Structures are given as structure tokens and as C-alpha cells.
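> this is a predicted model, with the sequence first.
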Amino acid sequence: MDKRINLKMKPIVIATLISLTSSQVLLAGELSAKDIVTGITVSGYVQTEVRYNNDFNDVDSSDIVVDEINFTIDGQVHKFAKTTLSFKYEEDITPLEVDNAYLTLSSNSPLYLKAGQLYVPFGNFSTHMVSDSLTHFAETRETAVQLGIKNGGVYGSIYGFNGINNARNTIDHYGLNLGFSLLTKPYYNINKHNKNSTPKSFDMGIGYISDIGDADSLEGFLTNTVDYDYIDATNVYVNFSYGTFSFMGEYIAALDNFKSKHIAFNGTGAKIHAYDTEIGLNFNLAGYNTTVAIGYQVTEEALALQLPESRIIGILSTEIYTNTSLSLEYALNKDYSEDDGGTGKDSNSVILQLAVKF
């Protein structure tokens, strides 16, 4: 059977499940006036950076930039209904735009429903660093419907949307995720007089998406979608901390090759993989909450995305005031070999970031 026919059949099942289960969310029962809770919450952050870079061609550059501004408004219109609207700006990259715009419906059950423009839950992308990890290429923002469940430490969801090849005007892209998280005694809540109080956190999960070509960083390279086949992908991640030590790890992989006319590597269709591993240590430095971390990141067949083959990266970050951090990051990138179409050379970058969140 033709692959694209199979892909159309599966979203029908997902749409049916979302329709049936969202009815349970919406019809959870009549609520009394005391159940109605309203309010507006405003949050966001501003990140300004001083950057230095020595690229693969040994050309130096430096700049001062507004790395990112984010402004988020959460409107709690009902105990079980909330809207989220956020705006984002990145100097020289993203003009001021609507980043998220979705509503969330819940009930007394573990189920919830999200609908609107949102980041679908494919990939985790947790990092200690200032720079995005190399796995971040898979981040996907779409206008989607997501049906999820949270019960204790278990969480998961299914979602559907109309992807990059939307000429057919069908909701034929979909995905799912499943995970488990545990959090006990966060670092900032430790009772200093109780030596047995050790903060612990754990989060692991897996995910699947029917077409990684929908990822934001890939859409710019898929300008020609004639004869395009969906490239499904999977991800797995593990993040944990114990005391002042933390570890983050993630792996993202396409499960098939792109056609060479869409995204190529070394003369054939690319099959993109990436992983990220980091370890960090949190400690008190002269009365300031401080983190030092180091990471190692790798990509495979991602030259067309202008990503390095590997990266060694480290950071020192200090909270100089409440919700205000000063971070110094160094990264050593290695390009793909000349045989693979790269330069085979190294590049270096240094970033000093001042960030404030509210």
C-alpha cells in the first residue's frame, strides 16, 4: 500500500480519539460558581549577549545582540479553561511575532485538551547552556490539536496537524509522546538543618512524529515538496539530578532517508541524527547560586542544515540577583570532513549573556 495512504489513515483514528475524549473533558459536569477561577498572569524574559566567533574559514566576528525577548500572557478564564498567548523577538533572526496562541481545557480527570498554535511535544531540548543544543533542530511549532493525560508522574499525549505539504488540505501529520517524571525536595526548598534532605528529580520520555520535515529548522530547506515522502522520526531523553549534580541526555533520529533532491548528504538522501549529553554541578559561590556544566553534542548527516558534526561546550552561570543571571559559554565546533562536503576544520565561539526573567 502506498505510504501516503497509510499516513492518511492513522490521523483519522487520532482525530476520532481526540473528538471522543475531548467530549469527556468538556462535559465533565456542571460547575458551581465557586469553581470559577479567573485571572491573568504575565511572564517573560530578556536575554542580551556579547558574542565572539571564529568560524570554519578562520574569520573572526563579534557583536552585541538582543538574543531573545519573550512575553507571555496566561488568561485563566475558568477553573478548567485557560488561554496562552506569547510573543517572541530575536535580533536579526525573528521579527516580533506570535509564538504561542492556544487554549487549554481540563477537568477533574487527568485528561486535558490543547488547541491552537503551539510547540508539539516532540523533543525535550533541556540544556544547561546558553546556546540551543544540536538536537534543537527538531523543535516543531504548528497549529495543532493535542490530547494529553497527566496522572501522578506519568504523562503523555497524541496530536495532529496539517504539515508543510498542506496542499491536500488534510490533517495528515501526527505524533505522540509518553514520559515519567519525579521531583522531590527541590534545591531551593531544602531544609538546611536536615542533612538527610537531598533534592532529586527525574524525567524520561520517548516521542514519535510522522514527519520530521515539519521541524522549524527544516522547513526552510524544504522549499520543493514535489514528490516528497514523509520522514518519521523518534526521540528519547533522560534528565535527572541528585543533590547538586545534574545530567541531561537526548537522542533524536529520522527513521528514513530524505530524497537527495530535498535534503542531501554526500550525494545521497540524508538520514539525520543528533544527540546531546551534559553534566552540571550547582553550588554556592560567595553567596551566589552558581552552575558549571559541560556537554558533548553530535550530529549525523546534518551538513545541509548548517550544523557542525560535533560540539564540545561548557558554561559558568551565576544568579547575580533574583531572576537575573550572568553566563559565560565557550563552544568548540568541528565541521564535517571534506569528503562529506564540509571543511574538516574547527570553529570557536564565546558568549557572555545577561538574562532577566519575570
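In hand now; what should we look at?
> every contact and neighbour count from this point should use C-alpha atoms.
Fine.
> now the helices for the chain?
Taking DSSP state H to define them, one finds helices in the chain at 3-26, 216-219.
> quick one, which of those helices gets closest to Glu97.
Of all those, it is helix 216-219 that lies closest to Glu97, at 14.5 Å by CA to CA.
> residues contacting the spatially closest residue to Ile158 that is not a sequence neighbour?
Of all residues not flanking Ile158 in the chain, Leu176 sits nearest, at 4.3 Å (CA to CA, 6 or more residues apart in numbering). Residues near Leu176 by CA atoms under 8 Å, 6 or more residues apart in numbering: 121-122, 156-159, 207-209.
> what would those look like in TSV with distance to Lys271 and neighbour count?
TSV is the format used below for these (distance: CA to CA, whole Å; neighbours: other CA atoms under 10 Å):
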residue	distance to Lys271	neighbour count
Pro121	21	22
Phe122	18	25
Gly156	27	19
Ser157	26	20
Ile158	25	23
Tyr159	24	24
Gly207	18	22
Tyr208	16	23
Ile209	15	28
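> from these, which ones fall inside strands?
Here DSSP state E is the test, and the contacts of Leu176 give 156-159, 207-209 as lying in strands.
> and the strands in the stretch 51-200 of the chain?
Assignment of strands within the stretch 51-200 of the chain using DSSP state E, counting those that start in this stretch yields the ranges 60-78, 81-90, 94-106, 111-119, 141-151, 154-161, 173-184, 200-209.
> now these as CSV including distance to Asp35?
What follows is these, written out as CSV (distance: least, CA to CA, whole Å):
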stretch, distance to Asp35
strand 60-78, 8
strand 81-90, 11
strand 94-106, 13
strand 111-119, 17
strand 141-151, 21
strand 154-161, 25
strand 173-184, 28
strand 200-209, 32
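> who are the contact partners of Thr83?
Applying CA under 8 Å, 6+ apart to Thr83 gives the contacts 74-77, 101-104.
> which one is it nearest to, not counting chain neighbours?
Leu103 (4.3 Å).
> counting neighbours, what do you get for the one you found?
A count of nearby residues for Leu103, using other CA atoms under 10 Å, gives 20.
> this is the comparison structure:
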Amino acid sequence: MSYSLKPLALSLAILGLVSTSVFAANESEPNQQMEKINAQTQLLEKQLAKLQAEVVALKTQVKLEKIAVTAKKHQVVAKKTPKTSLSTGSGTEVPLSQEKVTPEASAPADTSVSQELILDPDVYMPFDIYVPGQSFVSTGPYIGVPIQYAGTNLVINNPSINQDVVLLKLRSDINKELAARGTVDVEGRHSHLLLSGVIEGAAYYADNGGGAANTSDINVTNVSLDGFLLGPTEWTSAYFELSYKDNVDTALTNYRSANSEVFINKAFIMLGNFDKSPIYSTIGQLYVPFGTYSSQMISSPFTKILARTKARTVVLGYSPMLANTFYASTYIFRGDSHASSVSRINNGGVNIGYKFDQGLVVGNVGAGVIGNLADSAGMQYTNNQPLFNGFGGPSPYGSEQLVHNVPAYNIRGLFSIGGHVDLLAEYVGASTRFNPNDMTFSGHGARPWAINTEAAYSFPLFNRPSSVGINYGQSGDALALGLPEKRLGAVFNTSWWRNTLQSLEFRHDIGYAASATSSGSNVTGPSGTGVADNVVTAQLDYYF
């Protein structure tokens, strides 16, 4: 019996093994089919993604071609209609041949953009439209100073007054341009950083009067890196400027090339949105809105040297984006010079003006007051050590302690006629005399003042924007600050290459009479020479 069961068991075992392999083969066929389907699905997904990317690329290419055609049309129009004007429409920062007197918009609801964006609508965009996605750090020409082949954009001497207003208007223009392009605004989620800057070199030759030796030099006169931060909300913006200082500190070394330094020149936060309100506020380190100091000349005007004031301040202003309107601002800060021994907020002022556009004539007139002129940069530092070196000293060459504060006032007018002729006049002066212990001129308390007048004519030269101009400046009771008494000057400016400026200036300075004397902080100041100096200066600016 046992022998008969063994063949049967063996047969059943063999049959089981065969059936198991058959079932396994039958089960593996669906798995292979599923793997094949998955592979085909992944391949289709890749092909679909590739097709979607090609569609996006084609749409982007079409959009960029439209933008390029539009920009080319605007550039052709700009080349045909070059002009130069004096004012930005902000009321104060209006260097001659730099920015327009007409505002960027004729009404708050206007969707037009400024001439700067029309000339080259891409330079101020806070991201690169030629790359898919958003780039939140980008570059664009020097903030507020677009350089194009049009006379409106020639920049020579930028005083940086009311720079916060200029930046807020620039942001408004950016928003309008983005809206016109149908670009999605991402400011609610991110901040944009727009970087720009300038590198400036100059050479001069001076024929010094009175038998003094002639002098000459080649120097890097300015290097600045500016950052304009937009967002993350539509009401907040910020700005900073890193600058290079070329002064030689002989206490460290006489090797000038090794003695350069970089410092924070300006840094401030702006609260405002000119698309929704003309009211704005600024807090930080900036030039307070006292005076304009516009100039087409390479050399700074006497008014700027005497009164331009940089402080850590709070500014509250009103600047409508209208063609014909009043504007105003007020500010407070703690000045370095003081009549009290207590450190406190002790200085401030008010600036008012009216801008207008009558077609043939556009202009900007205004006035301002400041509580203490002694806080201006020209009075804080004169670079005359070991003579009176300014109220900022260091001791014993100057002292911030004053017997009393000396207020000052400013009156200005800037006009553009027919888009080619520009005229400006500005006066700034102390309203009362300094105490003789603080500053003197020829034995009595000094009451310094200065005036600057200029006229310019702009024209295309070989299809490049160019201008010629003349100026007359005069100062009074300002010998302690190292100023000449009178100045006559002439200048030629052009922009031969994009984002550059070339300038050639001649100036004739006449010193105070040889009998004039001065002092400051009871320290002897410069004496009059009664002679004249002639200086020729060439300058090249590269903006990025």
C-alpha cells in the first residue's frame, strides 16, 4: 500500500509545482502591464510640461517683441524732441538740465508716466522682464538720474534736496508702467531692491593769482552706490547711499590712494504713496528741504556751500502730482551747533513753493527758513585747519557752542522757456549776525549770504544732448568759510555715450579785498587776498 502511494504523492507534488509556476506567470503579466502604463504616463507628463514651457516662452517672446517695438518708437520720438528744463516738479530738487519742471502726471488719476520712463521704459523696472519669474534685485541707472539721448536728462550738479519726493514719484511712475504692461504686482509679498550708482573722475588746472604757484590734479571725485527699496507694502519705501571719500588724512598717511574710505552718506525710510495721497513723511539721514542749489556747473555754487544741511531728521510734506500747485514741507532735527548746553531737538524749518506749467514757460518758485544756519555742512567743516575749521572743529579749531542761534532764509526761482532756455536765481542768507565770539568778518559779527544765477541753452550736437551755460555768483561776510567774493563761469555739457556725462568748465574766482579778515570760534580764519584765480576743470561721469 505504501509503495502504491509514493508514485501518487510524487505525481501530485510535480503537478503542484507546475501549477504554481503557471499561476505566478499569469499574475506577473498584469504587473508588467501596469509598469508599462506608468512609464508611458510619466513620458506623457514630461512631454506635456515641455509643451507648456514652450507655450509660456512663445507668449513671453510675443510680449517682449511688443515692448521692444513700443520702446523703439518712444526712443525715436525722444531723439526728435530733446529739451532741457530746470525742475523736477517736486519743488526743490531741480538741478539745471536734469529734471523736468512739469510733473509726472497731470492729475492724481492720470495713468501717464514720466518722461524718464517713456524714454526707456525698462530701466526703472524693479525686476527683469526678460527672464521668466521675478528678480527682486535689479539695476537701473542712477536713482532719479536717467541718462538718455535727450537734453532733459543732462545732470551736472545734483544737490540731492527733496530726494524723498523724487523717489516717491519715481515709484508712482513704476507702478503706472507696470499697470500699463499688465504685469502682476508682487509688492504685497516681496520687497524690490533697485541698485544704481555713479563713478566720477575729474582733472583740473588752476592759475592761482598773487604770485602763488599753479596747481593741477587728477582725482576720483565721486563714487556712490545707491539702493532704493520698494515694498513690501505700497506705503513703505527706503533708500541708502554708500559713498567714497577722497580726503587725505595726513595724520595716518600721505599716500592718498591708500586713504580712501566708504561711509553711509544717506539712509532714510519713506512713508507715502503718491498714487493715493500727496502727504508723505520721511525719517532718517538726508539733506533737509532748505534751498535748491541747482546748478549746471561742475563747481558747487556758493549757495550750496553756505547752506546745504544734512541731518538725522523727520520730514512731513505735501506734494500733489499736479501741473500747477503749491507744495510744502516741514522738518525738525537735533543740530550739532547749539546755544544751550543740553542736547535736544533744537533746529528745524519750513519749505514752501509753487510750480506751474503754462506751455511755453514752466517754472518753480519758492522760499524757506531754517532755525540755525550753523548746522550747514559748509559751516561745520571748512577744511582750513589750522585756521578756523568750522564749528565742527575738532577743538581747538572750532566749537559747536554758540552764543545764540542764527536763522536763515532762502528765495529761489527756476524757469524753462521753450524747452531750450533755462534760467535760475537763488539767494540764501542769515537773518541776523553771528556773535563776534562765533564768527566775524573784518572785525564785526558776520552775517553770511550768497547768491547764484545761471542761464543755459540746450541743443542737440551730432544727435547728442548738449548744453552751454554761464553763471554769476557772489557771497558776503563768508570769508571765514573760505568762499571767494565773486565768481564768473562758463560750462559745456554733453552726453556722448549712453549713461555718461562729459563736462568742461572755466571759472574765474575773485577773492575778498586784501584788507578783509575773518575768524570763527575765536580762531583766526582766512584773510582776503584781493586777487583772482582761473580754473579749468574737465569731468567724466559714468552712471549705472
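Good, I have the coordinates. Fair warning: this is a prediction, and the values are worked out from it, not measured in the lab.
> what about Asp207 of structure 2, how many neighbours?
17.
> does it touch Thr537 like I think?
No. Taking contact to mean CA atoms under 8 Å, the distance of 11.7 Å between Asp207 of structure 2 and Thr537 leaves them out of contact.
> residue boundaries of the strands in the stretch 1-150 of structure 2?
Read by DSSP E, counting those that start in this stretch, the stretch 1-150 of structure 2 holds these strands, from start to end of the chain: 137-139.
> thinking again about what came up before, which of the helices of structure 1 sits closest to Gln117 of structure 1?
helix 216-219 (13.1 Å).
> can you check which part of structure 2 the closest one sits on?
Counting by TM-score structural alignment, helix 216-219 of structure 1 pairs with residues 377-380 of structure 2.
> average gap between that stretch and structure 1?
In the superposition with structure 1, the aligned residues lie an average of 0.9 Å away from stretch 377-380 of structure 2, counting by mean CA distance after the TM-score superposition for structure 1.
> what comes up buried for that stretch?
When burial is assessed from 16 or more other CA atoms under 10 Å, stretch 377-380 of structure 2 yields the following buried residues: 377-380.
> please compute how far that stretch lies from its chain's middle.
22 Å (CA atoms, centre = their mean, to the nearest Å).
> do the same with stretch 468-478 of structure 2
For stretch 468-478 of structure 2, the separation from the chain centroid amounts to 25 Å (computed by CA atoms, centre = their mean).
> structure 1: matching residues for that stretch?
Under TM-score structural alignment, the counterpart of stretch 468-478 of structure 2 in structure 1 spans residues 292-302.
> go on, stretch 79-97 of structure 2?
Applying TM-score structural alignment, one finds that stretch 79-97 of structure 2 aligns to no residue range of structure 1.
> with stretch 490-499 of structure 2 instead?
Residue correspondence for stretch 490-499 of structure 2 in structure 1, counting by TM-score structural alignment: residues 314-323.
> if I line the two up, what does Thr440 of structure 2 land on in structure 1?
When the two structures are superposed using TM-score structural alignment, Thr440 of structure 2 falls opposite Ala264 in structure 1.
> with adjacent residues omitted, what lies nearest to its match?
Beyond its immediate neighbours in the sequence, the residue positioned closest to Ala264 of structure 1 (CA to CA, 6+ apart) is Ala270, lying 4.8 Å away.
> how about the residue nearest to Thr83 of structure 1, what's its partner in structure 2?
Under the alignment (TM-score structural alignment), Leu103 of structure 1 maps onto Ile269 of structure 2.
> OK, contacts around that match?
236-239, 282-284.
> need those in JSON lines (columns: distance to Glu65 of structure 2).
Supplementary listing: these in JSON lines, determined by distance: CA to CA, whole Å:
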{"residue": "Thr236", "distance to Glu65 of structure 2": "33"}
{"residue": "Ser237", "distance to Glu65 of structure 2": "32"}
{"residue": "Ala238", "distance to Glu65 of structure 2": "33"}
{"residue": "Tyr239", "distance to Glu65 of structure 2": "33"}
{"residue": "Thr282", "distance to Glu65 of structure 2": "40"}
{"residue": "Ile283", "distance to Glu65 of structure 2": "42"}
{"residue": "Gly284", "distance to Glu65 of structure 2": "42"}
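> closest to Ser196 of structure 2 among these?
Of all those, the one sitting nearest Ser196 of structure 2 is Tyr239; the distance, using CA to CA, is 11.2 Å.
> what about the alignment partner in structure 1 of the closest one, neighbour count?
In structure 1, the residue equivalent to Tyr239 of structure 2 is Thr84, according to TM-score structural alignment. When counting by other CA under 10 Å, one arrives at 19 neighbours for Thr84 of structure 1.
> distance of Thr84 of structure 1 relative to Thr41 of structure 1?
Summarising the geometry, the distance separating Thr84 of structure 1 from Thr41 of structure 1, computed by CA to CA, to the nearest Å, is 10 Å.
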